[in-house]
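# only the shape, not the letters, is given here:
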């Protein structure tokens, strides 16, 4: 571990600085509770500038989490993309392990806004495109010399900044893989969040980059239907099989978010945009991995759906003015 720490030495932040930034981890500064521990908001002085940060403080009471801590740090230290959270540094002293990132969640997580009547179709599409670009960067960017399988894509790990731009987070279980082996199975237990886990893991005993595609497909339908992937006490507790059934029966409009349906009835949504989007989301949920698209194709399709939606907006203004 000493060599690992040496590799990240330039990112080390003294514990006293993090304590000061978070007002000694005051409970009023808690902005999230995750599997590893609490996340605190704070103001950190760095290079003469005061920046707003998120500090993930590893909960050591229950043991574990150390591997996930170093995995997240290792991933974030190598990643630089406008739709991925940015690392500030970390703390590893006096039995404390803390990862510090820039504060990106000024509008919370995507999960908090799935059912919002204020989140328009165009905004939802822009969020989807941003996340797709982030995943494409993880899977294919040659600058790093390796690909990343995220394995924790869900509406809680997609944060939204003040401009509603998405920032992908949650790299605690991510796996590095050779770029030419992203399709090959990496042995793994089913990991991730219930409702998003690739059903092929049980058959193949492992994951591939297509496991991220499945999870992202679930997110796409969460955004379209305005509900989370898993509702514990609901008859249709899992969203994925529900949307597959409706898509194949050509009854998808029955479960689309009501406010989006109202936009459709008011000609605010290009029908073509919706068709491209739903076809893409459906293809991500194909049971066999070989039938799921790659992220590059998904980015292209979602950009096309957004383009269609944006083209439609001027016509809407015209109709409103002349009515």
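On my side now, so go ahead. Values in this document were obtained by computation on a predicted structure and should not be read as measured data. Numbering: from 1, shown residues only.

# all contacts plus neighbour counts: C-alpha atoms, from now on.
Fine.

# the closest residue to residue 30 other than its chain neighbours: which element?
Of all residues not flanking residue 30 in the chain, residue 40 sits nearest, at 4.4 Å (Cα to Cα, 6 or more residues apart in numbering). Assigned by DSSP states H and E, residue 40 belongs to strand 37-46.

# ok, and what's touching that strand?
Here strand 37-46 makes contact (Cα atoms under 8 Å, 6 or more residues apart in numbering) with 17-18, 20-23, 25, 29-33, 50-59, 103.

# show me those residues that map onto helices.
In helices, judged by DSSP state H, the following of the contacts of strand 37-46 are found: 17, 18, 20, 21.

# give the contact list for the third one.
By Cα under 8 Å, 6+ apart, residue 20 lies in contact with residue 44.

# could you do the first one as well?
Applying Cα under 8 Å, 6+ apart, one finds that residue 17 lies in contact with 44, 45.

# that one and residue 305: what is the separation?
45 Å (Cα to Cα, to the nearest Å).

# next, the buried residues of stretch 283-301.
Neighbour counts using 16 or more other Cα atoms under 10 Å place 283, 284, 285, 286, 289, 292, 293, 294, 295, 298, 299, 301 of stretch 283-301 among the buried residues.

# show me what the longest helix anywhere in the chain is packed against.
When the chain is parsed with DSSP H, its longest helix is helix 295-322. With contacts taken as 3 or more Cα pairs under 8 Å, 6 or more residues apart in numbering; DSSP states H and E, helix 295-322 sits against helix 121-140, helix 271-284.

# let's have the ones you listed in a markdown table, adding distance to residue 107.
A markdown table is the format used below for the helices and strands packed on helix 295-322 (distance: least, Cα to Cα, whole Å):
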| stretch | distance to residue 107 |
| --- | --- |
| helix 121-140 | 12 |
| helix 271-284 | 24 |
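
# so which of these comes closest to residue 227?
Each of those has some distance to residue 227 by Cα to Cα; the shortest is helix 121-140, at 13.4 Å.

# okay, buried residues for that closest one please.
By 16+ other Cα under 10 Å, the buried positions in helix 121-140 come out as 121-122, 124-140.

# repeat that for stretch 229-245.
The neighbour-count check on stretch 229-245 (16+ other Cα under 10 Å) flags 229, 230, 238, 239, 240, 243, 244 as buried.

# second structure follows, compare the two:
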């Protein structure tokens, strides 16, 4: 059985309270899209948390990979949304959990590319009937993902997680990180919002994904991501609604990726290249060559 070990890093500000917060949170959580705690070590100034193994690492490592298909990305999004819905609304615990550090580094991926939410060291437990109430807090989270409403309200709610998830949704769509220090558009969130409002999202979408998504899929997905980034928390959707929307987006994918992948592997482009070169070198009739290319194309599809 493979496991992952998370060691408290005091050199980079790791504190005992974060160690015990993570253990307390994971000990009460049981969901297929949340990492499972196996055990922990606390002796001789060594603090380590043992969790289930993430064979594919974090989502952050695969954001710009053309090998991670649009359908796979959608399934990851649905998994994280379900995890957040469980944290915010599951009544069996008697309380909700505000994660406060949702980002592409805390979203881990198992051997089947299934999302596993981790990183509960700054999470907050809150009564289910008070999830919309502000918990006084300094800005918490990772740069590029932090809820801007914290500055005006002086605290967080479960809608702070929604904002962070909205940033992740655009990371997945655009294939880039939420914050890139040395770029002119360092922050993805305002860039994505601007392109959405100007109907120019295609300019920043990861090119490898454009041929894989149906128009309905992109339209509904981008609308969901955009509303997650609303400045006012009341205008951001609840996770139950997000789960429903993303599941519908996934259903809009009509096997387009499989079609593109199968045709690209089935059609041998060599005959086309050969015939075209032959027509140029020997000045043969191009209309005849085009006829044969069309015939070969039909033959390739069987």
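In hand now; what should we look at? All values reported here derive from a predicted model rather than from experimental measurement.

# picking up where we left off before, so the strand holding residue 40 of the first structure aligns onto which residues of the second structure?
Strand 37-46 of the first structure corresponds to no residues in the second structure, going by TM-score structural alignment.

# okay, buried residues for that strand please.
Across strand 37-46 of the first structure, burial judged by 16+ other Cα under 10 Å covers 37, 38, 39, 40, 41, 42, 43, 44.

# if I look at the residue mapped onto residue 137 of the first structure from the second structure, how far off is residue 203 of the second structure?
Matched by TM-score structural alignment, residue 137 of the first structure corresponds to residue 86 in the second structure. Between residue 86 of the second structure and residue 203 of the second structure the computed distance is 34 Å (Cα to Cα).

# so which bit of the first structure is stretch 128-140 of the second structure matched to?
Aligned using TM-score structural alignment, stretch 128-140 of the second structure spans residues 179-191 in the first structure.

# same question for stretch 21-31 of the second structure.
Under TM-score structural alignment, stretch 21-31 of the second structure corresponds to residues 71-81 of the first structure.

# for the matching stretch, buried residues please.
Quick answer for stretch 71-81 of the first structure (16+ other Cα under 10 Å): 71, 72, 73, 74, 75, 76, 77, 79.

# where does the fourth one sit, in terms of helix or strand?
It refers to residue 74 of the first structure. Using DSSP H and E, residue 74 of the first structure sits within helix 66-78.

# average offset between the helix or strand just after that helix and the second structure?
For helix 66-78 of the first structure, the following helix or strand on the C-terminal side (DSSP H and E) is strand 87-93. Compared with the second structure after fitting, strand 87-93 of the first structure deviates on average by 1.0 Å (mean Cα distance after the TM-score superposition for the first structure).

# what angle do strand 87-93 of the first structure and helix 66-78 make?
Between strand 87-93 of the first structure and helix 66-78, the angle comes out at 150 degrees (axes from the mean of the first three to the mean of the last three Cα atoms, to 10 degrees).

# ok now strand 87-93 of the first structure, how far from the chain's centre?
Centroid displacement of strand 87-93 of the first structure relative to its chain, using Cα atoms, centre = their mean, to the nearest Å, is 22 Å.

# now swap in stretch 197-212 of the first structure and tell me
18 Å.

# cool, stretch 260-275 of the second structure as well?
Offset of stretch 260-275 of the second structure from its chain centre (Cα atoms, centre = their mean): 33 Å.

# now the end-to-end length of it.
24 Å.

# try stretch 166-181 of the second structure
This stretch, stretch 166-181 of the second structure, spans 20 Å end to end (Cα to Cα).

# go on, stretch 9-20 of the second structure?
End-to-end distance for stretch 9-20 of the second structure, by Cα to Cα: 14 Å.

# which part of the second structure matches stretch 108-128 of the first structure?
Alignment note (TM-score structural alignment): stretch 108-128 of the first structure is matched to residues 57-77 of the second structure.

# with stretch 209-218 of the first structure instead?
With TM-score structural alignment as the criterion, stretch 209-218 of the first structure aligns to 158-167.

# how far does the matching stretch sit from its chain's centre?
Centroid displacement of stretch 158-167 of the second structure relative to its chain, using Cα atoms, centre = their mean, is 12 Å.

# run through who's touching it.
In this structure, residues lying in contact with stretch 158-167 of the second structure by Cα under 8 Å, 6+ apart are 84, 88, 97-103, 131-132, 144-147, 178, 188-189, 224-230, 233, 236-239.

# try stretch 87-100 of the second structure
Stretch 87-100 of the second structure has contacts (Cα under 8 Å, 6+ apart) with 28, 120, 122-128, 131, 140-141, 157-158, 160-161, 239.

# contacting residues around residue 227 of the second structure?
Residues counted as contacts of residue 227 of the second structure (Cα under 8 Å, 6+ apart) are 166, 235, 236, 237.

# at 10 Å what do you get?
By Cα atoms under 10 Å, 6 or more residues apart in numbering, the contact set of residue 227 of the second structure is 162, 163, 166, 193, 233, 235, 236, 237, 242.

# what does it correspond to in the first structure?
Under the alignment (TM-score structural alignment), residue 227 of the second structure maps onto residue 283 of the first structure.

# where do the strands of the stretch 51-200 of the second structure begin and end?
Along the stretch 51-200 of the second structure, the segments classed as strands by DSSP state E, counting those that start in this stretch run 95-98, 107-109, 115-117, 124-127, 135-136, 155-156.

# give the aligned range of the second one in the first structure.
Meaning strand 107-109 of the second structure. Aligned using TM-score structural alignment, strand 107-109 of the second structure spans residues 158-160 in the first structure.

# average offset between the matching stretch and the second structure?
Compared with the second structure after fitting, stretch 158-160 of the first structure has a mean deviation of 0.5 Å; criterion: mean Cα distance after the TM-score superposition for the first structure.

# give the buried residues for that stretch.
So, applying 16+ other Cα under 10 Å, buried residues of stretch 158-160 of the first structure: 158, 159, 160.

# related to what we said a few turns ago, for residue 278 of the second structure, find the nearest of the strands of the stretch 51-200 of the second structure.
That would be, of the strands of the stretch 51-200 of the second structure and by Cα to Cα, strand 107-109, which comes in at 49.2 Å.
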